[in-house]
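[1] structure here, sequence nowhere to be found:
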């Protein structure tokens, strides 16, 4: 935990923990997901989730921002910001001035949870069937070494993800626990990596600096000639005399649907693409209807490259939304048709 301006504190946890309620945006920040019923997820930090702790003693602080979620190829960390208030403002936890050394006495402070993948009799011996409350577990650093990760032998379970690894010698945090094999060894992100993260530097793997996120490519344009070989949606695609036509609509909707420059008498309004078509709303500046032909038996997996988005100049460019409309990371820049369906 570290100081932050405006009555807030920065808190470090694991990426795989944050991913339970959030997704990573292109700029590395985190955006809260929506639940199946549409409500947006949230997160709170309770510093008094302890054995025999009464409900009234809760020390709950809301997570207001997910500042950073590491990519899956990076150190397993996420940086959160919590809001503090009078009487509920925990002091920052210091990071150790030096890296933990082999054999250094340490301990994890976290919330071990019952895990049926482990030896049940050993878990009962160590935890006395008491789980999901704050515990201290002593141990030693097994391998300090260099780089992002160090190993330790504190007794941990699945719920310990995000536990701080505290050096009793330095009386400070030397790592952030993120994984382990029960009774064998555990792994923690080193305090040096956490310092880099808190100082806004990019975390490292094996001492090599990771690349900054690539800048998003500028929107391109496709002319009518670029799209001249697109056949669009085929209503009789299913065969056997079965036809699924475009919906019919009256004059009011027709006045709102953009008419492409390559329109035909049979297809007055359809923006024709490969295996799918779009009826585009001028007022909404987005599709009103899309239709796609899907042939599962002949599906092709096409490797995704460096995405670039395009304006389709068969309709007025001013009717279309570019990158500027999607700067808010909570807005998904989605597809008119699911990407893999027409492949």
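    Yep, that arrived. These numbers come from a predicted model, not from an experiment.
[2] going forward, measure contacts between C-alpha atoms and count neighbours the same way
    Fine.
[3] helix, strand, or coil at residue 213?
    coil (DSSP: H, G, I helix; E, B strand; the rest coil).
[4] tell me the contacts of residue 216?
    By C-alpha atoms under 8 Å, 6 or more residues apart in numbering, no residues touch residue 216.
[5] where's residue 124, which helix or strand?
    helix 120-127 (DSSP states H and E).
[6] and that helix, which residues are buried?
    residue 123 (16 or more other C-alpha atoms under 10 Å).
[7] which residues sit against that helix?
    residue 129.
[8] which stretches of the stretch 51-200 of the chain form helices?
    120-127, 191-198 (DSSP state H, counting those that start in this stretch).
[9] which of those helices sits closest to residue 34?
    helix 191-198 (27.0 Å; C-alpha to C-alpha).
[10] identify all contacting residues around the following helix or strand past the closest one.
    Per DSSP H and E, the first helix or strand lying C-terminal to helix 191-198 is strand 204-205. Here strand 204-205 makes contact (C-alpha under 8 Å, 6+ apart) with 74-75, 147-148, 193, 210.
[11] could I get those residues as JSON lines with distance to residue 44?
    Formatted as JSON lines, these follow (distance: C-alpha to C-alpha, whole Å):
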{"residue": "74", "distance to residue 44": "25"}
{"residue": "75", "distance to residue 44": "23"}
{"residue": "147", "distance to residue 44": "31"}
{"residue": "148", "distance to residue 44": "27"}
{"residue": "193", "distance to residue 44": "24"}
{"residue": "210", "distance to residue 44": "30"}
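[12] please compare the first structure with the one that follows:
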């Protein structure tokens, strides 16, 4: 559902057609036939025309129009792999390729699995509706993905605990037309598999029968499967295509048929695993879904991810049956279960498995040691343990026994005002001249609050978020540097309420969806690759007439919306403040101690990708390599606007490794050039009229800051 190459879409369609052996299959062009689509006559005329055009060009995909390409991905392909709504723990199939799923014999195998599959919800999380899918695999035991469990637990192996304050619960209904209040509490973590993307959790008081896991060798591609789970909207993919496939209805239980395909190697948690594959239509919320064999009704795999227009991956149930560490885990396998065997997972258990617990004897076999007794001030000391040993120690002086004080480092959210009703945001009249916000191209790509606004207001600044990139497109802030408004006695820790040794933990903005912002976890589990870079500098906006105003501004800068992944040392350069000294240089030329500042990353199409982890699991994020800033200040002519670029010099650097030297090149540029470089954005006319980029004033600023003119 991402925008893709039409040829890749055609190749995927042809593969699904070949996998439909024995069924009514796609009639390929060459005989002059068009691809037939279920309920074709009910489509709007525009869609009919696009479907017919795409079908006629399957052998010439490069000639497809955008509408035909859309029809291929949003209508023709999904017609081969539908996503069927479940109602009252049952389903009805209308897609011609899959009508046999309505047969009583097939339904008798699939339908019993539906009640035992549910959404894994996170009651304490307000930024995401649920973590993924999970299903019963034994008495009081549910299976899900490791990357789903990582939303509330860290680590792998056994003996793991919930993160402080975290909780989870199962909702076994949540259908499009039926919701129930009943939730079943997840009480503990049984294990997180160190090799497979799998976790087992204990759930309380569930009345449903568990599913049976298949222990048989995998079948071939002719083996039909259904994936049962909760597909969720993915903001990184085309909304139009997703809405066409899923009817705009997400986060509810669906049945998604397809075929089981040969195994393939795929990267999972830093290792290559030999996973099962299938070609059902899935989305992010399907993580943890059961892959059920149509032939047996047994679970043959645990879905954990996929590549669009390529394949989907699952943990093979057969491999779980062979894992000796899971023999006593309580999983319900079909008989006969094979004897445990060796596998690639064996070495990954070393160091994480928990030894068997041995009951303590009623009375200790050896009396507990008595306190150490010493004689002070002599040349000998006697120690009883309970043997008495005398050693020569020389003269002993009395020594006070003290308890060492240890400072624990904690990640703590700085104090912030959770009542967002009075946030005023950026003030366009702050300098006495009306300076509106920049205008984004295609505002449909911006994240929106519930009232439809795209400029997210904070204290003394506003941010517009690029929903697809999950990063700010631009920020706009009002800066005061006069001592009267700075509260010079305010300390950073005082404003944030941090203790000794505490570090700041950034937090999401509840006014936006979690999938439209990168969580703090992305930056804390990035293997040290990035800084948490303030786009709006904390020192710029922490001003006000009262401590409460300054404290509110301080807290607002720690929203993850104000954080952009910046290659290490961008925000901690050696001896140079990449942005602060630019502002200081401008202020020296200004007539007041006030500035208006616009800033943001340059979101380029070729930014290098980085594979990290967010609150929903593995995620790939493109990392900006350049940033921009426009500083506006009053001067004798009214206002002056100064545009700057900060970009990394990647000469001779292997960018695919994403291990860059922190060599940043700063330059002052005119605003017309800056707009072209940024893309996606138009700066207001008043700034172009005040552009000092290629003037003597601009060159003076550049010289004062020691940057390239």
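    Happy to help now that I have it. Model, not experiment: these values are computed from the prediction.
[13] what value does the TM-score take for this pair?
    Aligned and superposed, the two chains score 0.54 in TM-score terms (TM-score structural alignment, normalised by the length of the first structure); 213 aligned residues with a C-alpha RMSD of 3.4 Å.
[14] sorry, back to before: give me the buried subset of the contacts of strand 204-205 of the first structure.
    75, 147-148, 193.
[15] ok, residue 184 of the first structure - how many residues close by?
    Residues contacting residue 184 of the first structure under the criterion other C-alpha atoms under 10 Å number 10.
[16] so it touches residue 152, yeah?
    No - counting by C-alpha atoms under 8 Å, residue 184 of the first structure stays clear of residue 152, with 9.2 Å between them.
[17] returning to what we had before: go through the buried ones among the contacts of strand 204-205 of the first structure and name the one nearest residue 252 of the first structure.
    Taking C-alpha to C-alpha as the measure, residue 252 of the first structure lies nearest residue 75 of those, at 54.9 Å.
[18] chain neighbours aside, what residue packs nearest to the corresponding residue of the second structure for the closest one?
    Residue 75 of the first structure maps onto residue 196 in the second structure, with residues paired by TM-score structural alignment. In space, and not counting its chain neighbours, residue 196 of the second structure is closest to residue 315: 6.7 Å by C-alpha to C-alpha, 6 or more residues apart in numbering.
[19] aligned partner of that neighbour in the first structure?
    By TM-score structural alignment, residue 315 of the second structure lines up with residue 189.
[20] so that match is in contact with residue 75, correct?
    Yes - if you go by C-alpha under 8 Å, residue 189 of the first structure and residue 75 touch, sitting 6.8 Å apart.
[21] tell me, what's touching these two both at once?
    With C-alpha under 8 Å, 6+ apart, residue 189 of the first structure and residue 75 have common neighbours residue 148.
[22] residue 311 of the first structure against residue 220, yeah?
    Yes - with contact defined as C-alpha under 8 Å, residue 311 of the first structure reaches residue 220; the gap is 6.3 Å.
[23] what's around residue 138 of the first structure, how many residues?
    19.
[24] what's the burial count for residue 282 of the first structure?
    Using other C-alpha under 10 Å, residue 282 of the first structure has 19 neighbouring residues.
[25] which residues does the residue nearest to residue 196 of the second structure contact?
    196-198, 275-276, 301-304.
[26] mind listing which of those are in strands?
    Among the contacts of residue 315 of the second structure, DSSP state E puts 275-276, 301-304 in strands.
[27] okay, now the aligned residue in the second structure for residue 3 of the first structure: neighbour count?
    Matched across to the second structure, residue 3 of the first structure falls on residue 138, judged by TM-score structural alignment. For residue 138 of the second structure, the neighbour count with other C-alpha under 10 Å is 20.
[28] between the two ends of stretch 293-306 of the second structure, what distance do you get?
    Using C-alpha to C-alpha, to the nearest Å, the end-to-end distance of stretch 293-306 of the second structure comes to 19 Å.
[29] repeat for stretch 159-179 of the first structure
    10 Å.
[30] please tell me which residues of the second structure it aligns onto.
    The aligned range for stretch 159-179 of the first structure is 285-305, by TM-score structural alignment.
[31] buried ones in the matching stretch?
    For stretch 285-305 of the second structure, the neighbour count (16+ other C-alpha under 10 Å) marks 285-294, 297-305 as buried.
[32] re earlier: list the contacts for the match of residue 75 of the first structure?
    Each residue near residue 196 of the second structure by C-alpha under 8 Å, 6+ apart is listed here: 146, 268, 273, 315, 345.
[33] make CSV from the residues you listed and add distance to residue 647 of the second structure to it.
    Below are the contacts of residue 196 of the second structure laid out as CSV (distance: C-alpha to C-alpha, whole Å):
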residue, distance to residue 647 of the second structure
146, 37
268, 33
273, 38
315, 42
345, 43
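[34] before we move on, back to that, ok, so of the contacts of strand 204-205 of the first structure, who is nearest residue 29 of the first structure?
    Nearest to residue 29 of the first structure out of the contacts of strand 204-205 of the first structure is residue 74 (C-alpha to C-alpha; 14.0 Å).
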